[in-house]
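Trainee: Please work out how this folds:
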Amino acid sequence: MDSFLEFLQQSTEKPIDVLSIINTGTNYVAINLSEANSYLSTVDVSSSEKFSQYIESYLKTNNANVAYGGYLEKRNIYKRSFHFNQLDIKKERNIHLGLDLWCSIGTKVLAALDGEVHSFKNNKNYGDYGPTIILKHQIRGEVFYTLYGHLSLESISALQIGKTFEQGDFLGTLGDAKINGDYPPHLHFQIIKDMQGFMGDYPGVCSQTDLEFYKANCPNPNLLLKL
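Mentor: Have a look, this model is predicted:
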């Protein structure tokens, strides 16, 4: 196993919370938003309202508060935005690099681990993150980053680079479709080994041609969340 993956796996024995919604063992449910989910072809995912109705219905049907998943899912939902598409189909970005947690607007987001604000930004492209916070972590000699996307504007309005957070501290809240890139409310949580000079942003979706690099640089967030 890659040494960084082994480090992440061993960095904490208990599951890490990134939302204020306590995981009871039954109120978090996995969701499949990949191209393999044929039912999604009947949902107008270009409409945040219709997409939200689908998520809300899924949560209600499963008697859950949070629907989670998406790491390395190949998704068709990004076809709605030119932000992810290229003329060369081989460069189309449709493979998701983080883990999404779909829940209600205003849900509190928590710092995954002790760290400091590396950068933050409102990424305004259609289909993008909206307000985003990136934390830098230094643990037992390892330096890495966690990204929190689709937040509210209030989450970054008084933030400063270098501000420190302890694990579990309140980081921000989830934004609505008007500010979060036009999605149902959710947290995009991603681990990044090398920021490559990005500030307040980092690719959360990649193309098939770049997949091997991003798999290595953005390991499965569930190594920390243990959902």
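Trainee: alpha carbons only for contacts and neighbour counts from here, please
Mentor: OK.
Trainee: Which stretches in this structure count as helices?
Mentor: 3-10, 48-61, 154-157, 211-217, 222-225 (DSSP state H).
Trainee: Check which helices and strands the last one sits against.
Mentor: Judged by 3 or more CA pairs under 8 Å, 6 or more residues apart in numbering; DSSP states H and E, helix 222-225 is in contact with helix 3-10.
Trainee: Show me which parts of the helix it packs on are buried, residue by residue.
Mentor: Phe4, Leu8 (16 or more other CA atoms under 10 Å).
Trainee: How about stretch 213-227?
Mentor: By neighbour count on 16+ other CA under 10 Å, the buried set for stretch 213-227 is Tyr214, Asn217, Cys218, Pro219, Asn220, Pro221, Asn222, Leu223, Leu224, Leu225, Leu227.
Trainee: one more, for comparison:
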Amino acid sequence: MNTEKFNQFLSQISKESLAVIDVQISLESYYPIAISSQNKDLLQFDISSSSEWETYIKLFLEQNKAKVAFGGYLEKRNIYDRSEYFKNQLENEKRNIHLGIDLWCGENTKVLAALDGEVHSFKNNKNYGDYGPTIILKHQLESETFYTLYGHLTLASIEDIKIGDLVLKGNIIGYLGDSSVNGDYAPHLHFQIIRDLEVNFGDYPGVSSEENITFYKKNCPDPNLLLKFLV
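Mentor: Here you go, the predicted model:
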């Protein structure tokens, strides 16, 4: 199935928004946020500090009368400059284009399976600025196989699961971790769709360089095709 048809297939899975965090938080409490280099607010604090990020997110939510701030697909971000894990000397090889949607909210928020599936893999990705505890689910719908990735979880989220565990849409698969385990970020969920996981296990790039973005745009479709936050 080509990219356009696969994107249509994803969009048609559900007419309603598919939940990936606690359904007790209504969609009316969601508010879009940009953390790209275009957001001048980010010049007002130390973006390398997770505690200052938490303060900023908390204030942002309060000002917008929201409980969840979301966004970030294909967003070009400076935040990754703080980590050697993402840096590169050449600008076009710098990994700074975000491939998922982030949902910024409180630590220990429930994380839910977007669709029926099974646990493909899980891992604690410990690099500074990385996902921390991560779960990848495998989904088979009609003749299509694809994956969803849930990053920045608590350690407990990956302690009592096994590869092959079956999950149903809406099942709690974990909880959001704090900065001590989630790669040193303010608490949030990184949610990403992946067509071909290649040889990856419990991990998959969530950020692309400019030189590789054509491939990743095809392999990691817009999560909003399922989440439908901006329809």
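Trainee: Take the helices of the first structure and write them to JSON lines, including distance to Gly70 of the first structure.
Mentor: Shown next, in JSON lines, are those (distance: least, CA to CA, whole Å):
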{"stretch": "helix 3-10", "distance to Gly70 of the first structure": "18"}
{"stretch": "helix 48-61", "distance to Gly70 of the first structure": "14"}
{"stretch": "helix 154-157", "distance to Gly70 of the first structure": "24"}
{"stretch": "helix 211-217", "distance to Gly70 of the first structure": "13"}
{"stretch": "helix 222-225", "distance to Gly70 of the first structure": "10"}
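Trainee: looking at the ones you listed, which is closest to Asn85 of the first structure?
Mentor: Checking these against Asn85 of the first structure by CA to CA gives helix 211-217 as the closest, at 15.6 Å.
Trainee: now the closest one: which residue numbers in the second structure?
Mentor: Counting by TM-score structural alignment, helix 211-217 of the first structure pairs with residues 213-219 of the second structure.
Trainee: so how far does that stretch sit from its counterpart in the first structure?
Mentor: Comparing stretch 213-219 of the second structure with its match in the first structure after superposition yields a mean distance of 0.5 Å (mean CA distance after the TM-score superposition for the first structure).
Trainee: so what's Ser155 of the first structure closest to, chain neighbours aside?
Mentor: Computed as CA to CA, 6 or more residues apart in numbering, the closest residue to Ser155 of the first structure that is not its neighbour in sequence is Gly172, at 4.4 Å.
Trainee: how many other residues sit next to that neighbour?
Mentor: A count of nearby residues for Gly172 of the first structure, using other CA atoms under 10 Å, gives 24.
Trainee: and if you look at the one 3 residues further on?
Mentor: When counting by other CA under 10 Å, one arrives at 28 neighbours for Gly175 of the first structure.
Trainee: ditto for Lys90 of the first structure
Mentor: As a burial measure, Lys90 of the first structure scores 12 neighbours (other CA under 10 Å).
Trainee: In the second structure, what residue corresponds to it?
Mentor: Lys90 of the first structure maps onto Asn92 in the second structure, by TM-score structural alignment.
Trainee: again, but for Ile77 of the first structure
Mentor: Looking across to the second structure (by TM-score structural alignment), Ile77 of the first structure lines up with Ile79.
Trainee: correct me, but that match touches Asp46?
Mentor: No: with contact defined as CA atoms under 8 Å, Ile79 of the second structure does not count as touching Asp46 (9.8 Å).
Trainee: if you count what's nearby, which of these two comes out ahead?
Mentor: Set Ile79 of the second structure next to Asp46 and count neighbours by other CA under 10 Å: Ile79 wins out with 17 against 12.
Trainee: Now do the same contact list for the more buried one.
Mentor: By CA atoms under 8 Å, 6 or more residues apart in numbering, the residues touching Ile79 of the second structure are Ile47, Ser48.
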